[in-house]
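# What follows is a predicted structure for the sequence shown.
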Amino acid sequence: MPKIFFIACFILSQVLLSSSTNIECNFQGSELYPVIGYVYLCSIDTDPSITTQKSAVINTIDGLATPKRTYNFVHGFFASEKTIHFFPKGLNNFFRHIEFIKVERCGLKVIHQSDLEPFVNLLYFDLSYNSIEVIEEGLFSYNPKLKAVGLWESKIIHIDSKVFDSLNDLSCIWLDNVPCIGFNACEDDEKVRFGIGKVKKQCMNSKFLGFNRDVEELSNDAKILNSGAFNGKLQRFERKLNDSKLSGLFYLREKIDRLKI
């Protein structure tokens, strides 16, 4: 029992130590962006590595907003050429009125619905030039006001067929040089609708969907099977995944790692 308690305390201490992060903002007006115009934003000045761990939570922000423009005036978050493997949590604790998020060339590996949940007023969302491979079902469920989505020059192999259906105000979408598709459309409703139709036809990856269903089944099995039976089933699944062309897909690997905890 003492040994188990010591191990548990050690793991908890490591999580706590790795969960906080600090960012430094250069508060400034943005360039002119389609559908949103100019934005007063936090542009990241932090030295390259920001969030390389899933548990990273922003606990302090350095940088001076002007006396007349407090954090309440900050409507945007911008980062370029930093190291952001996972979208940082806690941003909304400082900036409660975010309408603009642009994280480009940062090595972002994955984006989840839970990452975007705090940003209910989000209008402009751009994660171009990153390593994202999957746009999951319901990604924008908490962001119904979105007008512009940019994902160009990404590694996307799967986009959920319904992910854009709830975005009635979407007027710009950029998906150029994406493995499953290539098109841009902005402020032309007919072209936007046509592009979304192409996404539905070309970006549903059946192999990914099959493996994703298997992972969901494993998640349910973890609750009912004994550890020996579950671990055996998990190992067989991993061998199957390793033999496939999706063996390096981070989105699935992340889910599998959670099952091993």
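Thanks, I have the structure now. These numbers come from a predicted model, not from an experiment.
# alpha carbons only for contacts and neighbour counts from here, please
OK.
# For the stretch 51-200 of the chain, which segments count as strands?
Applying DSSP state E, counting those that start in this stretch to the stretch 51-200 of the chain gives strands spanning 57-62, 76-80, 83-84, 100-104, 124-126, 134-135, 148-150, 158-159, 172-174, 184-186.
# Quickly find the element holding G210.
According to DSSP states H and E, G210 maps onto helix 206-224.
# Could you dump the strands of the stretch 51-200 of the chain into TSV and include mean neighbour count?
Shown next, in TSV, are the strands of the stretch 51-200 of the chain (neighbours: other C-alpha atoms under 10 Å):
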stretch	mean neighbour count
strand 57-62	16
strand 76-80	21
strand 83-84	20
strand 100-104	22
strand 124-126	21
strand 134-135	23
strand 148-150	22
strand 158-159	22
strand 172-174	22
strand 184-186	18
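# which one of those lies closest to L252?
For these, the distance to L252 is smallest for strand 134-135, at 9.4 Å, taking C-alpha to C-alpha.
# What are the boundaries of the helices in the protein?
Assigned by DSSP state H, the chain shows helices spanning 2-18, 113-116, 189-202, 206-224, 227-242, 250-259.
# how about the helix holding G210: buried residues?
208, 211, 215, 218-219, 221-222 (16 or more other C-alpha atoms under 10 Å).
# same thing with stretch 137-147?
Under 16+ other C-alpha under 10 Å, the buried positions of stretch 137-147 are 138-147.
# F87: which of those residues is nearest?
Among those, and counting by C-alpha to C-alpha, the member closest to F87 is L139, at 13.4 Å.
# For that closest one, which non-adjacent residue is spatially closest?
Nearest in space to L139, with sequence neighbours left out and distances taken as C-alpha to C-alpha, 6 or more residues apart in numbering, is Q113 at 4.3 Å.
# just K233 next, same as before
Spatial nearest neighbour of K233, chain neighbours left out: L218 (7.9 Å); criterion: C-alpha to C-alpha, 6+ apart.
# correct me, but that neighbour touches G232?
No. L218 lies out of contact with G232 (C-alpha atoms under 8 Å); the separation is 10.9 Å.
# what do those two both touch?
Common contacts of L218 and G232 (C-alpha atoms under 8 Å, 6 or more residues apart in numbering): none found.
# quick revisit: how about the buried residues of helix 206-224, which pair is most distant?
Distance extremes for the buried residues of helix 206-224: the farthest pair is F208 and A222 at 20.9 Å, using C-alpha to C-alpha.
# quick check, distance from the lengthiest strand in the chain to the centre of its chain.
Under DSSP state E, the strand in the chain containing the largest number of residues is strand 20-29. In terms of C-alpha atoms, centre = their mean, to the nearest Å, the centre of strand 20-29 is found 19 Å from the chain centre.
# okay, now the one to match up with it:
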Amino acid sequence: MLKIIICIFCVISLISCNIIVDYIDFETVEADPAMKSVNISLELENDEIQTKTVDLSCTYKFFTDWWAIDYAYFCEQNQAVKIVDADTRVAKVKGTHKELKDNSDVRGFRVNGQSMAYLPKGLNKFFDNLEFLAIWTTDLMEIHSEDLAPFTKLRILSIWENKIEYLEKDLMKFNPKIEYIGFGKNRIQYVDPNVFDLLTRLHTLHFDGNDCYSKQVAGDRIGVLRMIDEMNEHCNSNEV
């Protein structure tokens, strides 16, 4: 009889203990600000992962004096954007086209005075016939061959007044039609010696206002070749 009483007491005690533990755990989770903070942080992190996209807004224009291109229909990005992540993708492009025009007619894309540390990916999904790309005063920090790879028809590359510090090997290997390059007013310290090797049509090169070298040549293929030789002497002694 004593054994039965002891067993019943033990069972009741265990049940009581479990109830108390469950209650304490529940209260701890509900009341602990640290746990709530962790949950909120995880939710925010997931939201950030899901929202690495940007919407662009175009004012469509015609330009009649764009260096190598006589008459160009292009998108002027007109809505303030902020791109701080290298994996940011273009989600959509807004804007009203000129009469009888659509995305396939767009030959150029220009951004001026926006906050764009990196080029957004996927622009070619909207504009696959780009011949000129102009990124001006955006605090652009880097540019890589994969950024330019989709634009095989590119003739003009103008990356003016940004924060580029180096031009990597094979940067323009997918863009052999380039005729005009502008890297003026950046912070370039290093240029790989093969960067311009495939650009047999290059006749204009602006490199003024950079750290390792400052000069520009316009409309002179021979002058550009001489300039590249000089640049190699000054800009590839220290690899980045």
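Nice, thanks for sending it over. This is a predicted model, so every value here is computed, not measured.
# on that earlier part again, to what extent is the residue nearest to L139 of structure 1 buried, counted in neighbours?
Using other C-alpha atoms under 10 Å, Q113 of structure 1 has 16 other residues around it.
# closest one to L41 of structure 1 among the helices of structure 1?
L41 of structure 1 lies closest, by C-alpha to C-alpha, to one member of the helices of structure 1: helix 113-116, at 17.4 Å.
# roughly how far out does stretch 21-40 of structure 1 sit from the chain middle?
Computed by C-alpha atoms, centre = their mean, the separation of stretch 21-40 of structure 1 from the middle of its chain amounts to 19 Å.
# For it, measure first residue to last.
Length of stretch 21-40 of structure 1, first residue to last, C-alpha to C-alpha, to the nearest Å: 23 Å.
# can you check stretch 169-176 of structure 2 too?
Taking C-alpha to C-alpha as the criterion, the two ends of stretch 169-176 of structure 2 lie 14 Å apart.
# same deal with stretch 53-62 of structure 1?
Rule used - C-alpha to C-alpha; the end-to-end distance of stretch 53-62 of structure 1 is 21 Å.
# Identify the residue of structure 1 aligned to S158 of structure 2.
Alignment note: S158 of structure 2 maps to D126 in structure 1; criterion TM-score structural alignment.
# what residues are up against that match?
D126 of structure 1 makes contact with 101-104, 148-151, according to C-alpha under 8 Å, 6+ apart.
# how many neighbours does the residue lying closest to K92 of structure 2 once chain neighbours are set aside have?
Closest residue in space to K92 of structure 2, ignoring its immediate chain neighbours: D55 at 5.1 Å, by C-alpha to C-alpha, 6+ apart. When neighbours are counted by other C-alpha under 10 Å, D55 of structure 2 registers 13.
# Aligned to D55 of structure 2, what sits in structure 1?
Aligned partner of D55 of structure 2 by TM-score structural alignment: N22.
# quick one: its match and L91 of structure 1, what's the gap?
Remark: distance between N22 of structure 1 and L91 of structure 1 (C-alpha to C-alpha) = 11 Å.
# Repeat that for I224 of structure 1.
37 Å.
# Need the strands of the stretch 51-200 of structure 1 in JSON lines (columns: distance to K198 of structure 1).
Below are these laid out as JSON lines (distance: least, C-alpha to C-alpha, whole Å):
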{"stretch": "strand 57-62", "distance to K198 of structure 1": "37"}
{"stretch": "strand 76-80", "distance to K198 of structure 1": "29"}
{"stretch": "strand 83-84", "distance to K198 of structure 1": "30"}
{"stretch": "strand 100-104", "distance to K198 of structure 1": "24"}
{"stretch": "strand 124-126", "distance to K198 of structure 1": "20"}
{"stretch": "strand 134-135", "distance to K198 of structure 1": "15"}
{"stretch": "strand 148-150", "distance to K198 of structure 1": "16"}
{"stretch": "strand 158-159", "distance to K198 of structure 1": "11"}
{"stretch": "strand 172-174", "distance to K198 of structure 1": "12"}
{"stretch": "strand 184-186", "distance to K198 of structure 1": "12"}
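# do you know which of those lies nearest L41 of structure 1?
strand 76-80 (4.1 Å).
# same for that closest one, what does it pack against?
Under the contact criterion of 3 or more C-alpha pairs under 8 Å, 6 or more residues apart in numbering; DSSP states H and E, strand 76-80 of structure 1 touches strand 40-44, strand 100-104.
# would a markdown table of those strands with distance to L170 of structure 1 be doable?
As requested, those are exported to a markdown table (distance: least, C-alpha to C-alpha, whole Å):
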| stretch | distance to L170 of structure 1 |
| --- | --- |
| strand 40-44 | 22 |
| strand 100-104 | 14 |
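# so which of those strands comes closest to S55 of structure 1?
Among these, the nearest to S55 of structure 1 by C-alpha to C-alpha is strand 100-104 (18.3 Å).
# Could you tell me where the closest one falls in structure 2?
The aligned range for strand 100-104 of structure 1 is 132-136, by TM-score structural alignment.
# mind listing what the most centrally placed residue in structure 1 touches?
Closest to where the C-alpha atoms of structure 1 average out (C-alpha atoms, centre = their mean) is I111, at 1.6 Å. Taking C-alpha under 8 Å, 6+ apart, we find I111 of structure 1 in contact with 86-87, 132, 135.
# which one of these is nearest N72 of structure 1?
For the contacts of I111 of structure 1, the nearest to N72 of structure 1 is F87 (21.4 Å; C-alpha to C-alpha).
# before we move on, back to that, would you format the buried residues of helix 206-224 of structure 1 as TSV with distance to D188 of structure 1 included?
As requested, the buried residues of helix 206-224 of structure 1 are arranged in TSV below (distance: C-alpha to C-alpha, whole Å):
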residue	distance to D188 of structure 1
F208	32
F211	36
V215	39
L218	43
S219	42
D221	47
A222	48
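# nearest to N242 of structure 1, of those?
Set against N242 of structure 1, the nearest of the buried residues of helix 206-224 of structure 1 by C-alpha to C-alpha is F211 (11.3 Å).
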